[in-house]
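Visitor: Below is the structure, and that's it, no one-letter string:
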C-alpha cells in the first residue's frame, strides 16, 4: 500500500490545530468535517510539531448527589452529574482506588 504525502504545509496544519482547539470538537470529528487524515493530525500534535493546548486554570465544580432507582443487584449506584448535562453512573460496590484513578485522569 502506498502512502500519500500530505499536501498541507506546516502553516496550514498550525491553522487547523488552532481552529480545532477553539472548535469544541474532538480531533476525530474535526478531521471528518475538514476531510483531514486523523492519524496525521494527531501526529502533528503528539510529536510537538504544533503549540500545546492552552489550558484554562483548573476550577472545582459543584456536584449534586441524588439517590437513583435501585439497580438489579439492589445496590445503589453513584451518579456524578455535571451542569452541562453529562452524567456518570457507577456501581456503589466499585473499588475506590479505581474511582480515584478515574478522577485523577479527569483533572
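Guide: Looks like it came in fine. Since this is a predicted model, take the numbers as computed values, not measurements.

Visitor: Every contact and neighbour count from this point should use C-alpha atoms.
Guide: Noted.

Visitor: Helices of this protein, residue ranges please.
Guide: For the chain, the helices defined by DSSP state H cover 10-23, 27-34, 38-46, 96-106.

Visitor: right, and residue 89 touches residue 78 too?
Guide: Yes: applying C-alpha atoms under 8 Å as the test, residue 89 and residue 78 come out as touching, 5.6 Å apart.

Visitor: Give me the more crowded residue out of the two.
Guide: residue 78 (17 against 11; other C-alpha atoms under 10 Å).

Visitor: Give me the distance between the residue nearest the centre of the chain and residue 19.
Guide: By C-alpha atoms, centre = their mean, the chain has its centre lying nearest to residue 26, at 7.1 Å. Separation of residue 26 from residue 19 (C-alpha to C-alpha, to the nearest Å): 12 Å.

Visitor: Next one for the comparison:
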C-alpha cells in the first residue's frame, strides 16, 4: 500500500533531513521513506538552502580546515564568540541561535 504525504508532511521531512546532517539515503531508511519519492519531493519543492542571517551577526566567512576534511562556516557573534559548523548544519545552527 502506498502512503500519501501531504505537502506540509513532505516539507517537514525535507526540513528535518536538512537539519539532521544525514545523507538522504540514511534519512529515508530511518523514516521508512522511498528514496525515489524523497528525490521527487526535493525536485518539486526546491528546498531553499539560503539562510537569512540576522543583522546582529557579523557576516559569515568560509574557512577551509588545515586537514581539508570538509569546508566549515564560522559565524562571528557580536559578543565575541564564534560558532563553527558544516554548511549542511548552518540552517539548524541559525535556528538554534535565533532562540537564544
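Guide: Received, thanks. Everything quoted here is computed from the prediction, not taken from an experiment.

Visitor: how about the nearest residue to the residue nearest to the centre of structure 1, chain neighbours excluded?
Guide: residue 20 (8.0 Å; C-alpha to C-alpha, 6 or more residues apart in numbering).

Visitor: number of nearby residues for residue 21 of structure 1?
Guide: 16.

Visitor: circling back to that earlier point, map the residue nearest to residue 26 of structure 1 onto structure 2.
Guide: Using TM-score structural alignment as the criterion, the counterpart of residue 20 of structure 1 in structure 2 is residue 17.

Visitor: Next, count neighbours for that match.
Guide: Residue 17 of structure 2 has 18 nearby residues by other C-alpha under 10 Å.

Visitor: Relative to residue 95 of structure 2, how far out is it?
Guide: Residue 17 of structure 2 is 15 Å from residue 95 of structure 2, by C-alpha to C-alpha.

Visitor: Provide the aligned range in structure 2 for stretch 88-95 of structure 1.
Guide: Going by TM-score structural alignment, stretch 88-95 of structure 1 sits over no part of structure 2.

Visitor: next one: stretch 30-45 of structure 1
Guide: The aligned range for stretch 30-45 of structure 1 is 27-42, by TM-score structural alignment.

Visitor: Residues contacting the matching stretch, please?
Guide: 10, 14, 17, 24-25 (C-alpha atoms under 8 Å, 6 or more residues apart in numbering).

Visitor: Show me which residues of that stretch are buried.
Guide: Across stretch 27-42 of structure 2, burial judged by 16 or more other C-alpha atoms under 10 Å covers 27-28, 33, 38, 41.

Visitor: which one of these sits closest to residue 69 of structure 2?
Guide: The nearest member of the buried residues of stretch 27-42 of structure 2 to residue 69 of structure 2, counting by C-alpha to C-alpha, is residue 27 at 22.3 Å.

Visitor: With distance to residue 60 of structure 1 as added columns, please give the helices of structure 1 in CSV.
Guide: Shown next, in CSV, are these (distance: least, C-alpha to C-alpha, whole Å):
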stretch, distance to residue 60 of structure 1
helix 10-23, 22
helix 27-34, 26
helix 38-46, 28
helix 96-106, 12
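
Visitor: Identify whichever of those helices lies nearest to residue 4 of structure 1.
Guide: helix 38-46 (11.0 Å).

Visitor: That closest one vs structure 2 - mean distance after superposition?
Guide: Comparison of helix 38-46 of structure 1 with structure 2 after fitting gives an average deviation of 0.9 Å (mean C-alpha distance after the TM-score superposition for structure 1).
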